[in-house]
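Asker: Got a sequence here, can you model it:
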Amino acid sequence: MTDGVLLVDKPAGVTSHDVVARIRRGLPKGTKVGHAGTLDPFATGLLLILIGRATRVQRFLMKQPKRYETIARLGYTSTTGDPEGEIRPGNMPGEELELPTGIITQRPPAYSAVKVGGKRAYALARAGEDVEIPEREVLVARFDLEWREYGRAKFVIECSSGTYVRSLIMGLNDAYCVELRRTRIGDFDVADASEERLIGLDDALAFMPAVELDTEDAAKASHGAAVPGHAKGMVRLRDEQGLIALAEPRGGGTLKPVVGFRA
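Answerer: Model (predicted):
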């Protein structure tokens, strides 16, 4: 099997790109390799590495909800929201911490990978330019305090894609992340990380409903033609041989393939 997803437990001190490059070197020349969601160099935890045709479904995997564990230093600020920034004394948050949940408005940190005018925000910030990043709505399903002692606190956060944990912690006034670990992406858990096991595309996309096709419709779908069917969102089109394509609902009770996996 040459197409699928690897669950990697990224260590601190390396970039997500470093992990992709290392894995690419161990694969046949020309194999496409990517990832579904960057982790900062200081962060650890689950990284989804996409091999071969799995790179075609990057956007769907990136939209999956995330779970993080983070340890914050209280009473100090960091220009980057993590240990790599300029650290300064600040105000110690009160005993009753406000931990927002639900749909909230958040501004990504200036030192983030968000693109501003075609350039990465962190590149502009490091060059000394003022960075204005638009606010965005994100969903924080869980924001729990696990413990607090000696000016530090541990939190567990479950949130939508696009949420910046550093911003959540900086919002405690004053605090920053000293450790950050991603423990879950959708149904994938870091406890299952193994570079020896490649998860097939069909299994990796099991969060999408499956529609089974007969031989005639399977042939149509494999060539990108719409097939009869009803769905509320993106679905997997399958037959006895496995995954054919990802399809979205179109008018007239049809499903139109938008990502194909068969030649």
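Asker: Please make it C-alpha for all contacts and neighbour counts, starting now.
Answerer: Noted.
Asker: buried stuff in stretch 206-226?
Answerer: Met208, Ala210, Val211, Glu212, Leu213, Asp217, Ala218, Ala219, Ala221, Ser222, Gly224, Ala226 (16 or more other CA atoms under 10 Å).
Asker: And the next helix or strand past the lengthiest helix in the chain?
Answerer: As assigned by DSSP state H, the longest helix anywhere in the chain is helix 16-25. For helix 16-25, the following helix or strand on the C-terminal side (DSSP states H and E) is strand 33-35.
Asker: which other helices and strands contact that following strand?
Answerer: Judged by 3 or more CA pairs under 8 Å, 6 or more residues apart in numbering; DSSP states H and E, the packing partners of strand 33-35 are helix 16-25, strand 44-51.
Asker: one more to put side by side:
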Amino acid sequence: MTATPSAAGAGVPDGVLLIDKPAGRSSHDMVGRVRWALGGRKARRVGHAGTLDPFATGLLLVLIGRATRLQPYLLALPKSYETVAQLGARSSTGDPEGEIERTGRIPPAPPALQLPTGLVRQRPPAYSAVRIDGERAYRRARRGEEVEVPEREVQVSRFDELWRSGDRAAYAIDCSSGTYVRSLVADLGDAYCLELRRTAIGPYRVADAHQPEEEPAAWRVVPLADVLPIVLPVHELDADEARRAGHGQRLELPDAPAGSEVALLHDGEAIAIGRREPDGRIHPVVGFRA
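Answerer: Model (predicted):
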């Protein structure tokens, strides 16, 4: 990105930018690069929806401006990965950056080895972003502390071996939010993630993502009104309802979709996220007009 930040980012709308993160860079680096392109410290708020480890590559959803208010909803989307596993070895971190122990024991190939799908109990790695007593697990692990991260249940809908060559194998994995692919691979026994690439988040594909060096003039930002139907049922407001919702007023919307939350739109504009109250009214709790 070589353009002057304030001028380059002036025409970029609020929304979701798909970035293909390279290896060796953190998710925070990618957010910083976008923030710089939008004007540096004076830029609109910028965040992301789902960390990728520095060694990993692939799809990162960068949230610009009011789209940062959608972070919890986008984080909950399912994800797809492709990974190359090093077999016959273990890593203290589950990836190439840890201490490597060569065992020479090669896990068998499917169907001799059943790859877990469905509801899976897993223990996230000690070197993970999970909080333990308010602190990231990886920070404790780097200090040499013994870290035992609580087990969690995740949903794995696909776990296929794509190829195997000697002491390496590639896998395609579709899973719920919160799944640690490093743990899935380590649980195969004597294996760790040599390469990891995120290929999809919900309906968004890495094939449609931008390279980090592209300038803002080339960005195709997904607008808020197109993102909301991905994460919530949608209700279309008339002009008066949109005005009232924009001011946070509760609405009587008997035709709104069932459920605890609904996205409120008007004429292609994202107005708010509404939460259903016990009396049936919709209370706008996340606004997008200001």
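Asker: Overlay the chains and give the TM-score.
Answerer: Here the superposed chains carry a TM-score of 0.96, computed using TM-score structural alignment, normalised by the length of structure 1; 263 aligned residues with a CA RMSD of 1.3 Å.
Asker: rewinding a little: most tightly surrounded among the helices and strands packed on strand 33-35 of structure 1?
Answerer: strand 44-51 (a mean of 26; mean count of other CA atoms under 10 Å).
Asker: mean per-residue distance, the helix or strand that comes right after it to structure 2?
Answerer: Counting by DSSP H and E, the next helix or strand C-terminal to strand 44-51 of structure 1 is helix 58-62. The superposed helix 58-62 of structure 1 is, by mean CA distance after the TM-score superposition for structure 1, a mean 0.5 Å from where its aligned residues fall in structure 2.
Asker: Give the equivalent position in structure 1 for Glu241 of structure 2.
Answerer: The alignment partner of Glu241 of structure 2 in structure 1, by TM-score structural alignment, is Asp217.
Asker: Am I right that its match sits in a helix?
Answerer: Yes. Assessed by DSSP: H, G, I helix; E, B strand; the rest coil, Asp217 of structure 1 belongs to a helix.
Asker: so Arg67 of structure 1 makes contact with Phe155?
Answerer: No. The criterion here is CA atoms under 8 Å, and Arg67 of structure 1 misses it with Phe155 at 10.6 Å.
Asker: Those two: which is more packed in?
Answerer: Arg67 (22 against 19; other CA atoms under 10 Å).
Asker: Aligned to that one, what sits in structure 2?
Answerer: By TM-score structural alignment, Arg67 of structure 1 lines up with Ser80.
Asker: Number of residues surrounding the aligned residue in structure 2 for Glu240 of structure 1?
Answerer: Taking TM-score structural alignment, the alignment pairs Glu240 of structure 1 with Asp267 from structure 2. Asp267 of structure 2 has 12 neighbouring residues, counting by other CA under 10 Å.
Asker: and the gap between Asp267 of structure 2 and Arg220 of structure 2?
Answerer: According to CA to CA, to the nearest Å, Asp267 of structure 2 and Arg220 of structure 2 sit 21 Å apart.
Asker: And for Arg139 of structure 2?
Answerer: 36 Å.
Asker: Also Glu97 of structure 2?
Answerer: From Glu97 of structure 2 over to Arg220 of structure 2 (counting by CA to CA), the distance is 34 Å.
Asker: which residue numbers in structure 1 go with the longest strand along structure 2?
Answerer: Of all segments of type strand in structure 2, defined using DSSP state E, the longest is strand 152-165. Alignment of strand 152-165 of structure 2 against structure 1: residues 136-149, by TM-score structural alignment.
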